[in-house]
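Participant: sequence unknown, structure follows:
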């Protein structure tokens, strides 16, 4: 009898290290989390895996003290995600319903994983703009967040994002003197 074994996917050390930094941040050690994420950002480089760059920048933004720095990191996360989604090598266009994966060296990540970041990225950028009193930019990002959240499957993540979008919208409206 021949036994077939499924090979386990190789551990993604970068995502593990990002996760460790996130745990440090959530545990209250913001500076150490920022230091580790910064070192990892340097290691990955500007041409590293798009999913890694997006994830890292997304969480690096949360460790920033200055709202302008937070915005810069959130924009880097969005750039990494958008760059992968829109810039495919010639002849590699996905067919409808196809689950694309990140090309290049290193681990493969489903395109859907990057797309799932979009509502959160736009929401975070909207919050950054709101913190910087850039209301028009904040509202534009909220519109993008609403559109992209509709592409997600129903569930807690989608509903949580919808609720967060509405809370930020209310906060922006109140700050601008509009009452719903």
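Facilitator: That came in fine, so what should we check first? These numbers were taken from a predicted model, which means no experiment stands behind them. Residues are numbered from 1 along each chain as shown.
Participant: make it CA atoms for all contacts and neighbour counts henceforth
Facilitator: Will do.
Participant: Which residue is the nearest non-sequential neighbour of residue 34?
Facilitator: Nearest non-adjacent residue to residue 34, counting by Cα to Cα, 6 or more residues apart in numbering: residue 63, 5.7 Å away.
Participant: was I right about that neighbour contacting residue 31?
Facilitator: Yes. Using Cα atoms under 8 Å, residue 63 makes contact with residue 31 at a distance of 7.4 Å.
Participant: Mutual contacts of those two, please.
Facilitator: Taking Cα atoms under 8 Å, 6 or more residues apart in numbering as the criterion, residue 63 and residue 31 both touch residue 25.
Participant: let's bring in a second model and compare:
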């Protein structure tokens, strides 16, 4: 039996809190947890926390800060560590979503060329994703951001509602 990862449990609890209508409390819990983990802590904890915390920020610049931290953490993450948490995880599978989120943040900030580069990076890594809910969601997100980029839109997408 695998030991319970208390940090991942705390991250999941905060994410659940945010998804059930209290994003401010979720942000606070995740930020406090980040302070405990530290910038050089367990890469799985850092990538998970930063990825979720980015979604809890209204302003694209704040979300971008956390999405960059998530990407940096993914660079330090190994498949062995990811699979110690869940056997089906592969670090390669993180990248399409990470780059998609970065593309959307840069788009919202008006950095359209940088957004396109991250969208291309997300698209280039789609082969690692299954045709399941997660994979289909990432693919739909890429299409949504691509359409917004084509219009040079900096508006928040209706498919990515405000956390507040």
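Facilitator: Ah, there it is. Nothing here was measured: the structure is a model prediction, and the numbers come from that model.
Participant: After superposition, what is the TM-score?
Facilitator: The TM-score (TM-score structural alignment, normalised by the length of the second structure) is 0.84; 152 aligned residues with a Cα RMSD of 2.0 Å.
Participant: Now do the same for residue 52 of the second structure: its match in the first structure.
Facilitator: In the first structure, the residue paired with residue 52 of the second structure according to TM-score structural alignment is residue 59.
Participant: How far off centre is the one helix or strand its match maps to?
Facilitator: Per DSSP states H and E, residue 59 of the first structure falls inside helix 50-62. Helix 50-62 of the first structure sits 6 Å away from the centroid of its parent chain (Cα atoms, centre = their mean, to the nearest Å).
Participant: buried stuff in that helix?
Facilitator: Of the residues in helix 50-62 of the first structure, 50-62 count as buried by neighbour count, 16 or more other Cα atoms under 10 Å.
Participant: average gap between the strand or helix carrying residue 130 of the first structure and the second structure?
Facilitator: Using DSSP H and E, residue 130 of the first structure sits within helix 118-131. For helix 118-131 of the first structure, the mean deviation from the second structure after alignment is 0.5 Å (mean Cα distance after the TM-score superposition for the first structure).
Participant: elements contacting that helix?
Facilitator: helix 67-86, helix 135-149, helix 156-175 (3 or more Cα pairs under 8 Å, 6 or more residues apart in numbering; DSSP states H and E).
Participant: Output these in a markdown table, with mean neighbour count and distance to residue 113 of the first structure appended to each entry.
Facilitator: Compiled in a markdown table, those are given as follows (neighbours: other Cα atoms under 10 Å; distance: least, Cα to Cα, whole Å):
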| stretch | mean neighbour count | distance to residue 113 of the first structure |
| --- | --- | --- |
| helix 67-86 | 20 | 10 |
| helix 135-149 | 19 | 13 |
| helix 156-175 | 16 | 13 |
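Participant: would TSV of the ones you listed with distance to residue 126 of the first structure be doable?
Facilitator: Output for those, formatted as TSV (distance: least, Cα to Cα, whole Å):
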stretch	distance to residue 126 of the first structure
helix 67-86	9
helix 135-149	4
helix 156-175	8
